[in-house]
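In: Give me coordinates for this.
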Amino acid sequence: MDLSAGKLAELIPALFGAPDLLAAIAPLDCVLLLSDPAELTPPLLNLLPPNRIVFGVAAAALAAEGAAQQLAALADAGYRVMLDGPLPPGVARPAKLRAVTLRCRDGAPPNASLLAVFGPHLAREVDSMARFEECERAGFTWFSGDYPLATPTGGPAEDGSSRRRILSLLALLATDADSRDIELLLKQDPALSFHLLKLVNSAAFAVNTAITGYAQAIAVLGRRQLQRWLQLLLYARGNADGLPNLLLPLAALRAGQLEMLCKRDGGERDEQDLAFMTGAFSLLDRLLGMPMAEILADLPLPDHVAAALLHREGVLGRRLLLAERGPDAALLDAAGIDAATWWQSQLHAHHWAIQVGRNV
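Out: Model prediction:
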């Protein structure tokens, strides 16, 4: 969260004056980017629990008298402090401040340059997989940016038969097919079956006995939840290198946000399900390496859902566009959403996406 433009006295109480934000992102912590640590007055620090807050402070601030001592005091109080950017000329790095955050849009530090420096280190504005790999080699372990959207898809890990099974499964879900038909298709896809059984045996469902069969899994989840989780489990299929698919949290985030906004409007349960589906399916073209029009040709979706996915048209389409690009006044107005509602839907969606990530 970038607060480097100042106005901390207004922004911190607005963001952290209530427990909503930190509760929504738990157990993750919040990284706050600051340009001037002198703005962190005691009343503001009282709103920021040390065990949940990481400060990314512009290294240039160390040129100011007393700044190094102030940052060391923050570290002594239990806050984790990262230095952002290069040190000012002639200023040595304080012994207690070894973690680094860096804007990496235009390049990454040399290989292994951060491995000897106590971290974790955060690479920001990482917008390609090539840059991600450069940053990882440099020693970064935390990343932010659009690199998940640049993940290679539709490659060797997905052969034609596997892709057809995915599309067939999506079609069954869209037509409210019999659970036995879904079970039959699941049996043909070991990776998807593994993720489903892992899910129902997770702490999220707190079952007393191990779930080992498809019928049991469907019974534990319930039909509606089964449909929702399968929509997201499609993204959980392992890549060829065994790493998780980075599109999963993004799909969960969009699904949760569109569902909540529909619920806020008084949408019926079926309408909420379609809003959730729109968000969950919005990344299928990247997942499958296929044009969205080709995917939708095999999926009997309602016209307004197809219009949202293909052209970002209609209420769902405008809200999906907002979820993709982030809020500005024009997009919020077009989507019929005020800033406060957007913020609440973001908190809900992040909480949901985090739970998905922990349980899938």
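
In: alpha carbons only for contacts and neighbour counts from here, please
Out: Noted.

In: List the buried residues for stretch 205-220?
Out: Neighbour-count burial for stretch 205-220, with 16 or more other CA atoms under 10 Å as criterion, is recorded at 211, 214, 217, 218, 220.

In: Out of those residues, list just those in helices.
Out: 214, 217, 218, 220 (DSSP state H).

In: so can I have a markdown table of those showing distance to residue 98?
Out: Shown next, in a markdown table, are these (distance: CA to CA, whole Å):
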| residue | distance to residue 98 |
| --- | --- |
| 214 | 50 |
| 217 | 47 |
| 218 | 49 |
| 220 | 48 |
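
In: Would you check which pair of these lies furthest apart?
Out: Using CA to CA, the two most remote members of these are 214 and 220, lying 9.9 Å apart.

In: what's the host helix or strand of residue 192 packed up against?
Out: Secondary structure assigned from DSSP states H and E places residue 192 in helix 190-200. The contact analysis (3 or more CA pairs under 8 Å, 6 or more residues apart in numbering; DSSP states H and E) places helix 190-200 against helix 214-221, helix 223-233.

In: Endpoints of stretch 27-35, how far apart?
Out: End-to-end distance of stretch 27-35 (CA to CA, to the nearest Å): 26 Å.

In: tell me how far that stretch is from the chain's mean position?
Out: Stretch 27-35 sits 15 Å away from the centroid of its parent chain (CA atoms, centre = their mean, to the nearest Å).

In: structure for this one too, so we can compare:
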Amino acid sequence: MAALDLTPFPLVQMHPIANGRNEWVALGLDLRAQSGNADALPLLFGSPDLLAAIAPLDCVLQLDGPAQLPLPLLKQLPTQRVVLAIAAASLAQDAAPRQLAALQEEGYRILLDGALPPGVARPATLRAVALDCGAGLPPPGQLLALFGPHLAYGLPDQRAMQACEKAGFAWFAGAYLERCCPAAGSGASELPTRRRLLGLLALLARDADSRELETLLKQDPVLSWHLLKLVNSAAFALNTQITGFAQAIALLGRRQLQRWLQLLLYARTDAEGPLNPLLPQAALRAARLEVLCKMDGGDRDEQDLAFMTGAFSLLDHLLDMQMADIVGDLCLPSHVEAALLQREGVLGARLRLMEGGAAHAQALAAAGVDAGSWWRSQLHAYHWAIQVGRNV
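Out: Sure thing, here's the model as predicted:
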């Protein structure tokens, strides 16, 4: 992708949109006036980088109204890749229904976002909706009479997501994707699995011998299955099927093996079950911290530690444990431990930015990042996380 040389870049935050199986189907951009990004559209789409980075996913643009889309800009928004979530309140404006009809005729998919204004009827052709469900949940079956897919966003937890699914929504976004139920449960039957997992983390952290990794992998059928599935996936495009751990370790190499295992720790579902939503989120954080470290001039070892910090930053949710109990036995470098436990130092400040939604100039300065670099790191990280989600 071509580099964006834009220091005063708008601080637009992307967010993943998933289906009921936790697979990312689109990425959302909030470009409404309340987000402070209403004027960012021409700059965001003035380069091919955005849509290239998130391919093959769709891009959902949340807008205040169709007036935000002048004709010159529309020519830069491919109808097959862009979904328009238009505030339903804009239908109170006389020209809006006609403008929305024209957008549909051009081939754009449109979601009516929010409640209709009093006395305004829904246009018959607009049969998909978006709704902020953070303040309240819709009743079951509410959307069965409308075509979709419908988008529920602002979802705080898994319970809210499941309630929206029962109401008829098929696309979901919100903090629930980083707060899923732990994959490794908390019952006594899960203690051996948890111990193996923590043991593997310790081996990775101290750069253990490949034979030690192979021995522990053989004790965990689920993680082993994911590793072999990965190395035989399209991501590696091999002509020979890999059937053994020694082959997999030799193929990946020590550095890549450690990185993939750090992410595969989150892939603890059976072959038929849904994707663990923490997996692409961990990949996103890891890739973003790594590329920011590289932009700073960090060497290969520093980049590896930055990647590890991002990959490990959701382990407390995965294992349903306190982070202090997890890192206590890993013997991590002090700055990595400080980032994971207290969000201190440069890595900690950048993790805090990722967790806090939209960034602002003061927080970026504290993290040692300019707006243009923050945007480039976001594109790079989403590109990587999308590939991880599709290949694991």
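
In: Could you tell me the angle between the helix holding residue 192 of the first structure and helix 214-221?
Out: Compare the direction of helix 190-200 of the first structure with that of helix 214-221 by axes from the mean of the first three to the mean of the last three CA atoms, to 10 degrees and you get 40 degrees.

In: thinking again about what came up before, nearest to residue 56 of the first structure, of the helices and strands packed on helix 190-200 of the first structure?
Out: helix 223-233 (32.9 Å).

In: Which residue range of the second structure does that closest one align onto?
Out: Aligned using TM-score structural alignment, helix 223-233 of the first structure spans residues 254-264 in the second structure.

In: Give me the mean distance between the matching stretch and the first structure.
Out: Stretch 254-264 of the second structure, aligned to the first structure and superposed, deviates on average by 0.5 Å (mean CA distance after the TM-score superposition for the first structure).

In: contact partners of that stretch?
Out: Outside stretch 254-264 of the second structure, the residues that touch it by CA atoms under 8 Å, 6 or more residues apart in numbering are 201, 204, 210, 223, 226-227, 249, 279, 282-283, 307-308, 311-312, 392.

In: again with stretch 229-242 of the second structure
Out: So stretch 229-242 of the second structure is in contact with 228, 248, 252, 387, 391, 392, going by CA under 8 Å, 6+ apart.

In: Max pairwise distance over those residues: which two?
Out: 248 and 387 (19.0 Å).

In: In the second structure, what stretch matches stretch 344-358 of the first structure?
Out: Taking TM-score structural alignment, stretch 344-358 of the first structure hits residues 376-390 over in the second structure.

In: Actually, stretch 271-288 of the first structure.
Out: Going by TM-score structural alignment, stretch 271-288 of the first structure sits over residues 302-319 in the second structure.

In: all strands of the second structure, in order?
Out: 14-18, 24-30, 58-63, 82-87, 109-113, 129-132, 151-153, 171-172 (DSSP state E).

In: elements contacting the fifth one?
Out: Okay, so that is strand 109-113 of the second structure. strand 82-87, strand 129-132.

In: now those in JSON lines, with distance to residue 344 of the second structure and mean neighbour count?
Out: Listed next are these as JSON lines, based on distance: least, CA to CA, whole Å; neighbours: other CA atoms under 10 Å:
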{"stretch": "strand 82-87", "distance to residue 344 of the second structure": "37", "mean neighbour count": "23"}
{"stretch": "strand 129-132", "distance to residue 344 of the second structure": "33", "mean neighbour count": "22"}
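
In: Could you save the ones you listed as CSV and add columns showing distance to residue 25 of the second structure?
Out: Formatted as CSV, those follow (distance: least, CA to CA, whole Å):
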stretch, distance to residue 25 of the second structure
strand 82-87, 12
strand 129-132, 15
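
In: These: which one's closest to residue 99 of the second structure?
Out: Comparing those by CA to CA, strand 82-87 comes nearest, at 11.2 Å.

In: Mean distance between that closest one and the first structure after superposition?
Out: Looks like 0.8 Å for strand 82-87 of the second structure (mean CA distance after the TM-score superposition for the first structure).

In: Which stretch of the first structure lines up against that strand?
Out: If you align by TM-score structural alignment, strand 82-87 of the second structure falls on residues 53-58 of the first structure.

In: same check, this time on stretch 99-113 of the second structure
Out: Using TM-score structural alignment, stretch 99-113 of the second structure pairs with 70-84 in the first structure.

In: for the matching stretch, which positions count as buried?
Out: Neighbour-count burial for stretch 70-84 of the first structure flags 71, 72, 74, 75, 79, 80, 81, 82, 83, 84 (criterion: 16+ other CA under 10 Å).

In: try stretch 327-347 of the first structure
Out: 327, 331, 332, 335, 337, 342, 344, 345, 346, 347.

In: circling back: now the angle from the helix holding residue 192 of the first structure to helix 223-233?
Out: 130 degrees.

In: so how far is residue 105 of the second structure from residue 120 of the second structure?
Out: For residue 120 of the second structure, the distance to residue 105 of the second structure - CA to CA - is 22 Å.

In: so who does the counterpart of residue 140 of the second structure in the first structure touch?
Out: With TM-score structural alignment as the criterion, the equivalent of residue 140 of the second structure in the first structure is residue 111. Residue 111 of the first structure makes contact with 134, 137, 138, 139, according to CA under 8 Å, 6+ apart.

In: out of these, which is most surrounded?
Out: Among these, residue 139 has the most neighbours (other CA atoms under 10 Å), with 24 neighbours.

In: what does that residue align to in the second structure?
Out: So, by TM-score structural alignment, residue 139 of the first structure is matched to residue 168.

In: For residue 132 of the first structure, which non-adjacent residue is closest in space?
Out: residue 126 (6.0 Å; CA to CA, 6 or more residues apart in numbering).

In: who are the neighbours in contact with the one you found?
Out: Residue 126 of the first structure touches 103, 104, 105, 132, 143, 144, 145, 146, 147, counting by CA under 8 Å, 6+ apart.

In: Please work out how many residues are found near residue 282 of the second structure.
Out: Neighbour tally, residue 282 of the second structure, other CA under 10 Å: 27.

In: Quick check: the alignment partner in the first structure of it vs residue 327 of the first structure, distance?
Out: Using TM-score structural alignment as the criterion, the counterpart of residue 282 of the second structure in the first structure is residue 251. Noted for residue 251 of the first structure: a distance of 18 Å to residue 327 of the first structure, by CA to CA.

In: next one: residue 347 of the first structure
Out: 14 Å.

In: Same check on residue 193 of the first structure?
Out: Plainly put, residue 193 of the first structure is 37 Å away from residue 327 of the first structure if you go by CA to CA.

In: Alright, I will stop here.
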